[in-house]
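coords please:
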Amino acid sequence: MDIWASGFFLDDCWIIACKILFFKNPSMQFAFKVTFVGVLLIAVLGDTFAQQSGALTSRSASARRSYQQATEAWGKKDFQNTVNFLQRALRADPRFLEAKLLLGEVYFSEEEFAKSIPHFLMAVQTDPLFFPQAQYFLARAYLRTGDYVNAKLHFEQLLQSRLVSARLLQSAQAGLVACIFAIHAQAHPVAFEPVNMGSAINTNLSEYSPALTVDEQTLIFTRKVPDVSPQGRGNRFQEDFFKSYFQQNAWEPNVPLGEPVNSWWNEGAQTITADGRQIIFASCNRPGGMGSCDLYSSSLSGMQWSQPENLGPVVNSSGWDSQPSLSSDGRTLFFTSNRAGGNGLMDIWFTTRPTVADAWTAPQNLGHTINTPYREMSPFIHADNHTLYFASDGHLGMGGLDLFVCRRDSANNWAVPVNLGYPLNTFADEFSLVVGAKGTQAFFASAREGGFGKNDLYMFALHEEVRPTTVTYLKGVVFDYETRNRIGARFHLINLKSGENIMESYSDTHTGEFLVALPTGMPLALNVEHAGYLFFSEHFSLEQSPEGAEPVLMNIALNPVKTGETVVMRNIFFDTGSHYLKPESVAELLRLFEFLSRNPKIRIEIGGHTDNVGTFEFNTTLSHNRARSVVNFLVDKGISANRLSYKGFADTKPIDTNNTEQGRANNRRTEFTLIP
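Now for the predicted structure:
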């Protein structure tokens, strides 16, 4: 639908129009529109000449008869016959104003704006007073074809009219502002050089809706493929998922994602977790669905995807729910919906869950800062978890759906959206943008010339002003230290400044592989745990920079719970020369407390260690007191003192050299050892 066209309709006509809203390829393209039954001739002018043939401007009986047949066909949403009858009417009488206007409106509502222009233009030039509203539709058609100069001219002319409603004048004023914005944007283009992703990804079919893992090495996308289903639904095409891996600096030839995710039904508009082992997607008109399109989920274990499951009535509605985007921590899901209670025709909603193991809560509207009375669609939350990209035709843009970015502050408030600029945005509809975790590369689908098919996937360098915060990743395998068997372990990533658990994930139960997002610019504690094993502890503090931090590649060995095993707790902190625990230590201490609570028969010794700076006597006392501080914390939390002992070792048990700063830092540590 074209948003500006809603500005002047009578309320009843607007309600009728909304009721016949329908979608083209609903699970895929999500380009939708409203078909108005004689919008120009019926909704605006009523029955004046739509039903009273004597009032029509043509005296040709043949032309009037064809025109009447056209209005009947248009009432049935029969586009082709409507056009045929109107063309027949105009052959009989080329100056038949009503036929010209209706043909322009038919093309306009079908978003064939270039074809609508000559018909509206002829009507305006022939008799500008016959139907003054035609000036508005002419201006809108020019705007939607990128002819901003002519669009501006006709909006300005309409604004001088006293023959149209205040609502139409308000919409014309908005159109004029859009023209001024677009002309300025074209004069100040942003850097934009899209590169086709090549034959390994693109075909003579349509590819779109890209989704990337956090390491930007796995791509899952939607392709429109010939429908060979035995159900014989009559569709020429249906949608499936395909995947490709980035290896040796190139994308490998894509392959189908496979069953049971791919099916005879349409699957599209997917989002994936940071590690690519869960996919949430839209599918329409499936048996057992809640509405016209619902959200479904499937998980990967080893090499096998699970049977897709509907997210259920808490998330899905009786309306249209689609275009999901999952945050990198897996705890917030953004999506597009036309459900009741929204701000406009299409809104962005979100649902949350406390942990990835919990159920989703009731969705909430993202609010008036982002959602307008028109269309907000295709949300994409970047891996930094505070930069949101989306498409809108309600915010100031180039004419159709434009791409915008907005950022969330520490108080969880969204800033005013910013247009990504021309030529990334044009008079056409732009949507389905995703941005890699590094924040430098963006990916989108386009039907631009020079591609392999109708829609191809492209990538481009995102200009700096609209880039998100850089995110890197931690990648590796979890295994049993003794047997080398792979382990499906649980990961926690904690912001040491705030104590917030910013990520929870699991390694694959079959392969032990893990891939998690690592934010930059904050101190992070990593804990990895699995039943029957001692937990693993690590500390990260990655500098935030435009170039991004290097990824952390790490294989993690977990030691079975047995006497004599030792764990280095790398997130216990003290000031230099002090034995008082710093606040940043609490997260790690709580992890140790939980471990002891789950294993009530275990006894441990806390060991304090220093480097060789200072006297041995001072370091012995310091390490002893630091170990005692940890014990005191655990006792205060309720762990029996009989299960705890402590000892200070000073610098007698180094694990690294004391000749470098990094080595000395490694030697300054707190450990616990399982004792009889």
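
From here on, just use CA atoms for contacts and neighbour counts.
Will do.

mind checking which helix or strand the residue nearest in space to the middle of the chain is in?
Nearest to the mean C-alpha position of the chain, by CA atoms, centre = their mean, lies F380 at 2.0 Å. Using DSSP states H and E, F380 sits within strand 376-381.

Other residues contacting that strand?
323-327, 334-336, 346-348, 370, 387-394, 431-434 (CA atoms under 8 Å, 6 or more residues apart in numbering).

Tell me the buried residues in stretch 62-76?
S62, A63, R64, S66, Y67, Q68, Q69, A70, T71, E72, A73, W74 (16 or more other CA atoms under 10 Å).

how near is the closest residue to I220 other than its chain neighbours to N262?
Nearest-residue entry for I220: K243, 4.4 Å, with adjacent residues in sequence omitted and distances by CA to CA, 6 or more residues apart in numbering. According to CA to CA, to the nearest Å, K243 stands 12 Å off from N262.

do L396 as well
Counting by CA to CA, the gap from L396 to N262 is 38 Å.

try G268
10 Å.

Just want to know which of the two has more residues nearby.
Neighbours were counted for G268 and for N262 using other CA atoms under 10 Å; G268 has more, 32 against 17.

looking at it, that one is touching V225, isn't it?
No - in this structure, G268 is not within contact of V225 by CA atoms under 8 Å, at 11.8 Å.

Could you name every residue contacting both of these two?
E239, D240.

coming back round to it: which one of the buried residues of stretch 62-76 is nearest to N485?
Of all those, W74 has the smallest distance to N485: 66.8 Å, by CA to CA.

Sequence B follows; please return its structure for comparison with A:
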Amino acid sequence: VIMRIVFALLTLVFISSCSTAQTGYSTSDKKAIKLFEEGQQAPNKIDPATNRPDYRSGIELMDKAIAKDPKFWEAHMLAGEFSEIIGDYATAIGHYEAALGINPNHSPTGSTYFYLANLQQAMGDYDNAIKNIDIYVRNRNANPDLVRQAYTIRESCTFALESIRNPQKFNPINIGPGINTKDPEYFPTITVDGKMLLFTRRIDDDRSPYKQQEDFYVSLLEKNIWGKAVPMPININSVMNEGAPTISADGRSLIFVACADDITDNQNYGEGRTGKGSCDMFYTHRNGSRWLDPVNLPGSVNTGLWESQPSLSADGKTLYFIRRVSKRGEPVDSDIFVTRLLDNGQWSTAERLPRNINTYMEEESVLIHPDGKTLYFASRGHVGMGGSDIYMSKLNADGTWSNPENLGYPINSKYDENSLLVSADGEIAFFASDREGGYGDLDIYYFEMPEEFRPTKTLYFDGIVFDATDKKPIPGKFQLIDLKTGKEVIFSEADKITGEFLVSLPLNQEYALNVTYPGYNFFSKNFNMTAKDGLESIHMDVPMIPITSEGPTLLANVFFDLGKSTLRPESNIELNKLYEFMVKNPTLKIEIGGHTDTRGDDKANLTLSNDRAKAVYDYVVAKGIDPKRMTFKGYGETKTIVSDAEIAKLASEEAKEAAHQSNRRTEYKIIK
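Below you'll find the predicted structure:
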């Protein structure tokens, strides 16, 4: 991992130590000293070409001083430091090595060996980095804080060498001209069905105070080709910067980052937007094809600090993001935080993830996978290849996070890696890179994710809620329950215009679905999200029956022990829904009907169906519903949905059993 130096502080300390007296210099050449002292002051001036401190002039003056006296090691040190600040690591390494060659003990603490090793790691020269770290840590006067970092550098270099000897399969493919252009494209986010990709593009714009700005673009997947990306509407894209988007599983909610205009009043986040300082997160929602105007994320998440790079969980209830923080006695860095959506629609006070995730260095580009328990992020503080590497951590059953795993070489390299996006099925990952062969600057690429770093495969469940009589869409509220645990997995609402819904669900679990809307009987169903070859989704249309209809409504999630009338615990969720339905419709009267299949004794079936209907009746009455509003009746096998003749024609035993199962049911119907 590259341990970044606090350049400004280091420069000031070094300049101060060198300026105490001319007699402290290693050279007696007055011209060399004069050039050196002029170079010291160069960063106090602004380079008109870059609008930044003029380190380049400082380097030129140091080079002239060295030309006067090649053994002037202080000039080598400052030239190296200035070169490091402007990102010219190769030149910086040359100067540091020259200084050590002239006087290996010029620093009592041996810190030059540390800084040299730090840069050698950054350049991928791991063997020499280890050699110089070993020299540094043997120095009894070494800075304890740097020693801590030194051991991490050594461990990282050892890891890097081993990773290069055992590389991961990695063949990144450019996502194509529908998305990538000559401009930088980065921070992709994708819907759970993999059909819509939203990303950030930095474009030239004379309207912006910076003459450049970031906007969002959207591309749709058609016949396995990403179509030409189009900009988001103008109420989302402004003349200011919008970046780091995270889109909900269904593509209808968007959280993104906008930063204050620090050129004017530091309050301009885009037209109509207000913020709390620095960079804030904003929220918008789509009804049909129309995106609402963004608002500052409700709750206490945004502060005067820098909040950015959000990642929304598939259920829309948990948000991970990056916040720049100041830790006691250490430089400002960035950590991963998490916030949760409260019942009142506000986001909770954010909590920092634990120390095995966050380090004393920078964490960034966090991603929570749709499985809800696999976290990917970039970090400079964990053992890695150098720069910022990408890591994976899993949420344990006890709520703790596993120690992060480095994704290995060449997914990670000596350069900075971040902005990872992993598909719902876990097989494909996306990232941004300016590697050769692209369309210009940063492009978005994808690659096959190695097996050991894949999350739990997650499929999607979609459908349309509509009126069963006239087929008009309904924005029904739907709830998905894990039948094994009884816990709510998803609570959401179908689109107000189209009635469509789409959610992601982990595999190999059985779910109960309940859909409600005023004026309608509630809809219930259960299904098993089981992986089958080629299966990507389960589609289920939801016909809502008006209360005025006379037909029965299936209670699909009422379960009994085999051959008994004892309600199983997982039935409580649906029975509570029935109770709530009766409370919200106080004038209704209903009959609970029990049914069996045709197998078994007719009389026994009639008795069993009646007892089961009574069990449902008793539960709801015990909750407080007036018994005069309810009745129950067992029908036995007299009202099958699928006849025995129809069952006999079915091709497989599995299909036949499913037909018998549909005949074994509990229903309610509204009675006058």
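
Let me see the TM-score of these two.
Overlay of the two chains. TM-score (TM-score structural alignment, normalised by the length of the second structure): 0.91; 640 aligned residues with a CA RMSD of 2.2 Å.

on that earlier part again, which ones among the buried residues of stretch 62-76 of the first structure are found in helices?
S62, A63, R64, S66, Y67, Q68, Q69, A70, T71, E72, A73, W74 (DSSP state H).

can these go into TSV with extra columns for distance to I3 of the first structure?
Output for those, formatted as TSV (distance: CA to CA, whole Å):
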residue	distance to I3 of the first structure
S62	36
A63	32
R64	31
S66	30
Y67	27
Q68	28
Q69	28
A70	25
T71	23
E72	25
A73	24
W74	21
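
need the contact list for P167 of the second structure.
G408, Y409, P410.

change it to 6 Å
P167 of the second structure makes contact with Y409, according to CA atoms under 6 Å, 6 or more residues apart in numbering.

Ok, Q307 of the first structure next?
Contacts of Q307 of the first structure by CA under 6 Å, 6+ apart are P260.

so it, which of the three states?
coil (DSSP: H, G, I helix; E, B strand; the rest coil).

I'd like to know how far the aligned partner of it in the second structure sits from V620 of the second structure.
When the second structure is aligned by TM-score structural alignment, Q307 of the first structure is paired with D293. As for D293 of the second structure, its distance to V620 of the second structure is 44 Å (criterion: CA to CA).

How about I86 of the second structure?
73 Å.

If you count surrounding residues, which of these two has more?
V620 (22 against 13).

roughly how far apart are G563 of the second structure and D644 of the second structure?
20 Å.

So which of those two has more stuff around it?
Neighbour count, other CA under 10 Å: between G563 of the second structure and D644, D644 has more, with 15 against 10.

The first structure: which residue goes with N241 of the second structure?
By TM-score structural alignment, N241 of the second structure lines up with N266.

E239 is in contact with that match, correct?
Yes - N266 of the first structure is within contact range of E239, at 4.7 Å (criterion: CA atoms under 6 Å).

Now do the residue nearest to I220 of the first structure: how many residues are near it, please.
20.

That one corresponds to which position in the second structure?
Match for K243 of the first structure (TM-score structural alignment): V218.

What of R91 of the first structure?
By TM-score structural alignment, R91 of the first structure lines up with K64.

Can you tell me which helices and strands the helix or strand harbouring its match packs against?
Element membership of K64 of the second structure, judged by DSSP H and E, is helix 55-68. Packing contacts for helix 55-68 of the second structure, counted by 3 or more CA pairs under 6 Å, 6 or more residues apart in numbering; DSSP states H and E, involve helix 30-41, helix 73-85.

Which positions in it come out as buried?
For helix 55-68 of the second structure, by 16+ other CA under 10 Å, it's 55-66, 68.

May I see those residues organised as JSON lines, with distance to K472 of the second structure added?
What follows is the buried residues of helix 55-68 of the second structure, written out as JSON lines (distance: CA to CA, whole Å):
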{"residue": "Y55", "distance to K472 of the second structure": "68"}
{"residue": "R56", "distance to K472 of the second structure": "68"}
{"residue": "S57", "distance to K472 of the second structure": "71"}
{"residue": "G58", "distance to K472 of the second structure": "72"}
{"residue": "I59", "distance to K472 of the second structure": "72"}
{"residue": "E60", "distance to K472 of the second structure": "74"}
{"residue": "L61", "distance to K472 of the second structure": "77"}
{"residue": "M62", "distance to K472 of the second structure": "77"}
{"residue": "D63", "distance to K472 of the second structure": "78"}
{"residue": "K64", "distance to K472 of the second structure": "81"}
{"residue": "A65", "distance to K472 of the second structure": "82"}
{"residue": "I66", "distance to K472 of the second structure": "82"}
{"residue": "K68", "distance to K472 of the second structure": "86"}
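
Can you pick out the most distant pair from these?
Going by CA to CA, the pair spanning these furthest: Y55 and K68, at 20.0 Å.

so what's Y320 of the second structure closest to, chain neighbours aside?
V338 (4.4 Å).

Determine which residue in the first structure is aligned with the one you found, please.
By TM-score structural alignment, V338 of the second structure lines up with F350.

Fine by me, we can end here.
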